[in-house]
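Student: Quick one, what's the 3D model for this:
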Amino acid sequence: MIDAIQSVGAFSTIRETEGAGPAPSASLVMPGAGTAAPQAGSFAEVLGNMTTDAIRSMKSAEGTSLQAIRGEANTREVVDAVMSAEQSLQTAIAIRDKVVTAYLEIARMQI
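Tutor: Here you go, the predicted model:
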């Protein structure tokens, strides 16, 4: 089921290596912290990374659920994984809604 939406990750221009965590898209600079400047990532890269993270979270929840069915995971682990996946999905849906709303607003503008 999750593999069907993995094709959305194909829009990402950044491919992560196996076992490596997601690369930060921008570094945070504290006031007076030094000369480090934030690195700007493109909008497509940020959305691609978020999509990849959401898919990874859903796959993790699915795997934990299967472990629980086999008796290898307890209920708390399953609930934590499913709640994390649900939060990722809700965030992705909220961002999608904001992007669609912004697009529709731009489309209504007169040239």
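Student: For the rest of this, base every contact and every neighbour count on C-alpha atoms.
Tutor: Noted.
Student: chain center to stretch 55-64: distance?
Tutor: Computed by C-alpha atoms, centre = their mean, to the nearest Å, the chain-centroid distance of stretch 55-64 equals 12 Å.
Student: Name the residues that touch that stretch?
Tutor: Around stretch 55-64, the neighbours that count as contacts under C-alpha atoms under 8 Å, 6 or more residues apart in numbering are Ile2, Ile5, Gln6, Ala73, Glu77, Val78, Ala81, Val82, Ser84, Ala85, Glu86, Ser88.
Student: to compare against the first, here's another:
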Amino acid sequence: MIQGLAGVDKVGQVAGMLDGLANITGPALNRPNVAPETTFAAALSAASGQAISTLRNAEGLSLQALQGEADTREVVDAVMSAEQTLQAAIAIRDKIVSSYLEISRMAI
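Tutor: So this is what the prediction gives:
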């Protein structure tokens, strides 16, 4: 199945949230104008929170469509956005699991 360009936006948003990890500063780095420290857990939490919000929005619009209160185009857009967000979340999960497995195989 060929994905539209809208999928690039959602993947870009999730990737943009994770780009904040590049701004992590250590105590030895004394750079002014640097954002406060961002932890990996905080970045993942923010990304998952946004993904959950997108999925709930699609579910709500689907229920409204069943009641005849929502436009079909809006429902299709929301469901496709939710699908793309879910695919991005699954890809991130898979990378985290494979990284964990790779680290667990390292010799001590």
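Student: Once they're superposed, tell me the TM-score.
Tutor: Once superposed, the chains reach a TM-score of 0.68 (TM-score structural alignment, normalised by the length of the second structure), with 81 aligned residues with a C-alpha RMSD of 2.0 Å.
Student: Output the contacts of stretch 55-64 of the first structure in JSON lines; the columns should cover secondary structure.
Tutor: Converted to JSON lines, the contacts of stretch 55-64 of the first structure look like this (DSSP: H, G, I helix; E, B strand; the rest coil):
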{"residue": "Ile2", "secondary structure": "helix"}
{"residue": "Ile5", "secondary structure": "helix"}
{"residue": "Gln6", "secondary structure": "helix"}
{"residue": "Ala73", "secondary structure": "coil"}
{"residue": "Glu77", "secondary structure": "helix"}
{"residue": "Val78", "secondary structure": "helix"}
{"residue": "Ala81", "secondary structure": "helix"}
{"residue": "Val82", "secondary structure": "helix"}
{"residue": "Ser84", "secondary structure": "helix"}
{"residue": "Ala85", "secondary structure": "helix"}
{"residue": "Glu86", "secondary structure": "helix"}
{"residue": "Ser88", "secondary structure": "helix"}
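Student: Kindly indicate which of these lies nearest Ala107 of the first structure.
Tutor: Ile5 (27.4 Å; C-alpha to C-alpha).
Student: Next up, the contacts around the closest one.
Tutor: Ile55.
Student: What's the match for Glu102 of the second structure in the first structure?
Tutor: Aligned by TM-score structural alignment, Glu102 of the second structure pairs with Glu105 of the first structure.
Student: How about the residue nearest in space to the middle of the first structure, nearest residue that isn't a chain neighbour?
Tutor: The geometric centre of the first structure, computed from its C-alpha atoms, lies nearest to Met50 (C-alpha atoms, centre = their mean), at 2.5 Å. Nearest-residue entry for Met50 of the first structure: Ala92, 7.7 Å, with adjacent residues in sequence omitted and distances by C-alpha to C-alpha, 6 or more residues apart in numbering.
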